[in-house]
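1. the following comprises the amino acid sequence and a computationally predicted model.
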Amino acid sequence: MFGTVLVANRGEIAVRVIRTLRAMGIRSVAVHSDADAGALHTRLADVAVPIGPAPAAQSYLSVDRVLDAARRTGAEAVHPGYGFLSENVDLASACADAGIVFIGPPIAAIEAMGDKIRAKQTVAAAGVPVVPGRTEPGMDDDAVARAAVAVGFPVLLKPSAGGGGKGMRVVRGPEELTEQIAGARREARGSFGDDTLLVERYLARSRHIEVQVFGDIHGTVVHLGERECSLQRRHQKVVEEAPSPLLSPAQREAMGAAAVEAARAVGYTGAGTVEFIVDAERPEEFFFLEMNTRLQVEHPVTECVTGLDLVELQLRVAAGEPLPFGQDDVVLDGHAIEARLYAEDPARGFLPQTGTLVGLVEPAGPGIRVDSALAVGTVVGTDYDPMLAKVIAWAPDRETARARLAAALGRTAVLGVATNAAFLRDLLADPDVVAGRLDTGLIERRGERLTSAGPPPDLHAAAALALLLEAEPDGPVADPWDDPGGWRLGEPAWTVRRLQAPGGDPVTVRVRGRSGAAEVAVGDGDPRPATAVRDGDQLHVTLGGVTTRWTVAHADGTVWLAGGGHVTALREHERSTGAAAATAVDGAVTAPMPGTVTVLRASLGDEVAAGTPLLVVEAMKMEHVLTAPLAGVVTELPVTAGQSVRLDERVAVVTPPAPAEGE
């Protein structure tokens, strides 16, 4: 077994791999960019090596810098995690040349399955059914457009390289082709360095089911059951579970056998995933999508139902050991469901969010597992993927696992950056999800039903009490001598706070009394008796006889509160910068999130119609096209391609035409 292993990744997967290395007594080496100096994975590892500045291309995606770190620390093997260099032939080849073991499949298997065009040809030759489409290599834009017309709309454009939904575009008609082809190529080139596209038939009511396979160098290839990954948004998985609620034992056996044949076709060793698409109405028909030659994000659900540590198996297989079991020994026990916690705001179209963690509560309990790299002080920026953590629940049956996961998400509090935790809870409560009636379009169809839930009751009252308790934890909730305009003889004074949630109007909250006997009035509402007790980051508030518990933090004029599965930031209105005011200017276009301008579609003086694309902002590997809010002339365009922009920064102004004389 290896004595030292370098983990060529960051975030929760680096933490997860390092924990298995520690359990096996193997010395671990972490690498990190300048942005990740002090991150949790660097603190857990035995050794941490800086490998460059924040941009991934200059750090985590640099084969030379990763190999240099491996040589300097005496690493005998490199574990690439997922994403970044995990399916990179150059890294695998460089490791081989340096006499370092790449913990992954053979180079030939990476090459065969890393190119989706070649992968489909390879497995089709092995008798595995594939999705109808056009997969000729080297198609230019015109060829891609002709292929789309030939396949028939709607079609799916997919990058030949990479994965994770990056660069995938659904095209519903010929009028969309030019724009979508350009966007798919641009995103694929930025994410994978390769803008080759293929065209597939788009199955709108499909289910996405994948099979975990494992092979060793002694000729054994097995599968470890399937995972259902049909709950997706923008082709990115959101919730995964094992086993699939759709498949019968016979269907599971057939799909598993096809996955094993696909792996055998390329001489596969190590951990891999064969992904299939299934018609929700005809589950006996399945089609090969792709094979991921690495560990998957959702591997914990397989670990929960098989009792296996997949990272340990990867290490043992890479060290030359045989798999310690055969296919007949694989038994699936119970049910597991995983939810991906992202730094994003569902109410604002799932736009990526940034911030610094000022408070954190991660759930625990029977059957609950959290894979995370979060800690108070963690900075969530725009350089990397917005996934923060994964919350996983196991139980003997699916319904108990689902209920456990929903409850665990309700106990999750990430303060300092907006997340999708409340959205995930609402998704798990959807009647079709409860019943196991899943498909890849479910989230889009639900739309605002899953994203429009408002903040929990009494949020503003709790925030005001938290602020005043923070100022005077043991004294009066409001000290009249500190309030220049409110104190008078005869009764306690009111202390006034104006608090504003993102996208909402300021709300006036009045508080008076002491923490054990206060009164709170929100807006025009009548005063209600209240008590407030602060215990560390926990705030217990009683209003009208009902007690609620909140996780609370206060930083930079913003109060973060988590309760009832929701996390909300309330800014003290008196201290607000007024940056959002620019959005009220007619024709102003503001950045919906921090990011980088990648493309300018318009120029100063251009006449544009409402909805005309003006520029593209990229953040966390996602593109967002900003359009003209009205018809007129582009009179301000203060940005350039490559420029970084802040949240709500004004990036363009379209001025409507002056009314004609006499109007």
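-> Structure's in. What do you need? Numbering: from 1, shown residues only.
2. for the rest of this, base every contact and every neighbour count on C-alpha atoms.
-> OK.
3. how many neighbours does residue 176 have?
-> Residue 176 has 12 neighbours, counted by other C-alpha atoms under 10 Å.
4. so when I look at it, I'm seeing a helix, right?
-> Yes: read with DSSP: H, G, I helix; E, B strand; the rest coil, residue 176 is one of the residues of a helix.
5. for the chain, longest strand please?
-> Among all segments of the chain classified by DSSP state E, the strand with the greatest residue count is strand 221-233.
6. show me the contact partners of the helix or strand residue 445 falls within.
-> The secondary structure element spanning residue 445 is helix 442-446 (assigned by DSSP states H and E). By C-alpha atoms under 8 Å, 6 or more residues apart in numbering, the surrounding residues in contact with helix 442-446 are 231, 232, 233, 427, 450.
7. of those, closest to residue 459?
-> Residue 459 has its nearest neighbour among those in residue 450, at 20.0 Å by C-alpha to C-alpha.
8. here comes the other one, which I'd like you to weigh against the first:
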Amino acid sequence: MFSTVLVANRGEIAVRVIRTLRELGIRSVAVFSDADADARHVREADTAVRIGPAAAAESYLSVERLLDAAKRTGAEAVHPGYGFLAENAAFAQACTDAGLAFIGPPASAISLMGDKIRAKETVKAAGVPVVPGSSGSGLTDAELVAAASEIGMPVLLKPSAGGGGKGMRLVRDEAVLAEEIAAARREARSSFGDDTLLVERWVDRPRHIEIQVLADAHGNVVHLGERECSLQRRHQKVIEEAPSVLLDEKTRAAMGAAAVDAARSCGYVGAGTVEFIVPGGDPSSYYFMEMNTRLQVEHPVTELITGLDLVELQLRVASGEALPVTQDDIRLTGHAIEARVCAEDPARGFLPSGGTVLALSEPSGGAVRTDSGLTAGVPVGSTYDPMLSKVIVHGPDRATALRLLRGALADTVILGVQTNAGFLRRLLAHPDVVSGDLDTGLVERDLSGLLPDGVPLEVYATAALLAQGPRALPGPAPLTPARPGGWVDPFGAANGWRLGGTPAWTFHHFRLPGQEPVEVRTRPLGGDTEVLVSDPAGADSASPAIEARGPGQGPGTPARGRIVSRTSDTVTIELDGVTHRFSHATSPEGTWLGRDGDSWHVQLHDAVAANLSGAGRGGAETLAAPMPGTVTVVKVAVGDKVTAGQSLLVVEAMKMEHVISAPHAGTVTELDVSPGTTVAMDQVLAVVTPDEEESA
């Protein structure tokens, strides 16, 4: 076994690999970019080496710098994690050439299975059924269009060199095929350095089921059962579970055997995953999609139902040992489910978010496991993948596991960064998810029902009570010197006191990302405080969502509340006789609240400041960045005439592209960015003034 292993990755997977290395008594070496200098994986490793600036191309994707770090620290092996160079054949070969053990398959297997076109041809020859699609590599745009026409709409565009849903495009309308091909090529080039595409038939209401395989250098290959990965957004998984409720023992054995055949066909060694697309109405008709030549994000659910440590097995195989288990030894016990907690906003189309982790509480112990790369005080930027952590549970049956995971997500608090934790809880309670009637389109199809109706009144009320700080009783302040030769006006006390009248309201303004500011008024009332939440338009009545959630709150009726207790990370308030307890943190930027797995980023907002995401420049429409990121494409210039829906710019963040389109026909009268510009969320990118006839 190795004595020192370099982990060529970051975030939660680096932390997870380091954990097994520590348990085996192996010295761990972390690498980090300037953006990750204070990251958790850096703190937990035995040794850490800086490998470059924040840009992945100059750090985590630099083969030369990674090999140099291995040499400087005396590492004998490299674990690539997943993402970055994990499925890069050139990196695997470079490690071997440098005398390092690559903890993964040989470069030849990575190269073969990393090319989806060659992979399909190889496994097809081994008798594994494949999805109908284009054939041949290096197809031009015109050839892809022709192949799509032959297959018939809808089709799926896929990067040949990548995985994880990056660059994948579902196209139902042939008229937009050319534009979608161009966008898919850009994303593929950005994510994998290779813009080769293939096109496949799209199977409506499919299920995504994958088989975990293990192979050693002695010719032994086993599978560890399947994982159901059908709950996805943007072709990327959000919930995974094992085993699948769709498969019976006969189908499970057949798919497992097909996965083993696929692994043997490419001379595979190590841990890998064979992915299948399965028609929900006919599970026996499964098709090979691709093979991921690395550890998968969702590997913990397999670990929990088999009792095996896949990272340990990777290490043993890479050191030359034979697999310690045979197929007959594999037993699947209970049910495990994993939820991916990501820095993203489901209400805004799952666009990436960012910020600094102000407070953090993650569940663990017993039936709950959290794999995380987070620490409080560390910023989450737009440079890398949005996944922050994974919450995994194991129960005796699926119903128990679902309940445990919903509870674990409720105990997950990541404040300061918008996450999908609340969305995941609602998804796990969806009737089709509870019944096991899944498919890869469920999230997009039912998204509106999975989003919160609104922000409860008690959230804004608590924010206002915290924002007002310690409150003196109403009345004039004592006459005290402010500075030598000057005095404080006793009637200048900001506590709402009025001479001979009802105390005045103090106004607070809060704004959630991407929404209009909400006004909250407070005023003293005996030993309590009256709180009145207005709707985003500023009216003196609660919005329908707030009214529905606020006990006893009719339009224009203040609530009566007070802070009951407060610690460094929690606050308890009483509002109209109902007690609410929040996890919270405060910062110079404002007050941040989280409750029951949902994170509401309620921050102090200047009511006078312009709302950058809406109209307001003399009838013109300001186009704002929907997420923090980098402008990669600018298709227009000031003075250009544009049509409604025309693509104007492309913003990329965390390997995700978002196209900014013209809201109406008009003229570009302002353009504040160029390719390469880094932008903040809601930053103005351009202004489109409508045509006269349009505005009239």
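-> Received the coordinates, thanks. Nothing here was measured: the structure is a model prediction, and the numbers come from that model.
9. as a markdown table, the contacts of helix 442-446 of structure 1 with distance to residue 549 of structure 1 would be great.
-> Putting those into a markdown table (distance: C-alpha to C-alpha, whole Å) gives the following:
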| residue | distance to residue 549 of structure 1 |
| --- | --- |
| 231 | 31 |
| 232 | 32 |
| 233 | 32 |
| 427 | 23 |
| 450 | 24 |
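10. now the most centrally placed residue in structure 1: how far from residue 128 of structure 1?
-> When structure 1 is reduced to its mean C-alpha position, the closest residue under C-alpha atoms, centre = their mean turns out to be residue 387, at 3.3 Å. Between residue 387 of structure 1 and residue 128 of structure 1 the distance, using C-alpha to C-alpha, to the nearest Å, works out to 33 Å.
11. do the same with residue 549 of structure 1
-> Using C-alpha to C-alpha, which is the criterion applied here, residue 549 of structure 1 is 54 Å from residue 128 of structure 1.
12. and for residue 76 of structure 1?
-> If you measure residue 76 of structure 1 against residue 128 of structure 1 using C-alpha to C-alpha, the figure is 37 Å.
13. same check on residue 585 of structure 1?
-> Distance of residue 585 of structure 1 to residue 128 of structure 1, computed by C-alpha to C-alpha: 57 Å.
14. one step back: helices or strands next to the longest strand of structure 1 in the packing?
-> Counting contacts by 3 or more C-alpha pairs under 8 Å, 6 or more residues apart in numbering; DSSP states H and E, strand 221-233 of structure 1 packs against strand 206-215, strand 236-242, helix 249-264, helix 299-306, helix 442-446.
15. rerun at 10 Å
-> On a contact count with 3 or more C-alpha pairs under 10 Å, 6 or more residues apart in numbering; DSSP states H and E, strand 221-233 of structure 1 meets strand 206-215, strand 236-242, helix 249-264, strand 270-279, helix 299-306, strand 335-342, helix 442-446.
16. and the helix or strand that the fourth one is followed by, how far from structure 2 on average?
-> It stands for strand 270-279 of structure 1. Taking DSSP H and E as the definition, the helix or strand that follows strand 270-279 of structure 1 towards the C-terminus is strand 282-292. Here the mean offset of strand 282-292 of structure 1 against structure 2 after fitting is 0.4 Å, by mean C-alpha distance after the TM-score superposition for structure 1.
17. coming back round to it: okay, the helices and strands packed on strand 221-233 of structure 1 in CSV with mean neighbour count and distance to residue 533 of structure 1 next?
-> Formatted as CSV, these follow (neighbours: other C-alpha atoms under 10 Å; distance: least, C-alpha to C-alpha, whole Å):
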stretch, mean neighbour count, distance to residue 533 of structure 1
strand 206-215, 25, 48
strand 236-242, 24, 36
helix 249-264, 20, 53
strand 270-279, 24, 50
helix 299-306, 22, 38
strand 335-342, 25, 30
helix 442-446, 15, 39
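18. for residue 128 of structure 2, what are its contacts?
-> Contacts for residue 128 of structure 2 were tallied using C-alpha atoms under 10 Å, 6 or more residues apart in numbering; they are 120-122, 255, 257-262, 286-288.
19. could you rerun that using 7 Å?
-> By C-alpha atoms under 7 Å, 6 or more residues apart in numbering, the contact list for residue 128 of structure 2 reads 258, 262, 288.
20. can I get these in CSV including distance to residue 48 of structure 2?
-> As requested, the contacts of residue 128 of structure 2 are arranged in CSV below (distance: C-alpha to C-alpha, whole Å):
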residue, distance to residue 48 of structure 2
258, 41
262, 37
288, 40
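21. going by distance to residue 214 of structure 2, which of those wins?
-> The nearest member of those to residue 214 of structure 2, counting by C-alpha to C-alpha, is residue 262 at 11.7 Å.
22. what's the closest non-adjacent residue to that closest one?
-> Leaving aside its sequence neighbours, residue 262 of structure 2 sits nearest to residue 123 (C-alpha to C-alpha, 6 or more residues apart in numbering; 5.3 Å).
23. quick check: the one you found is in a helix.
-> Yes: under three-state DSSP, residue 123 of structure 2 falls within a helix.
24. all good on my end, thank you.
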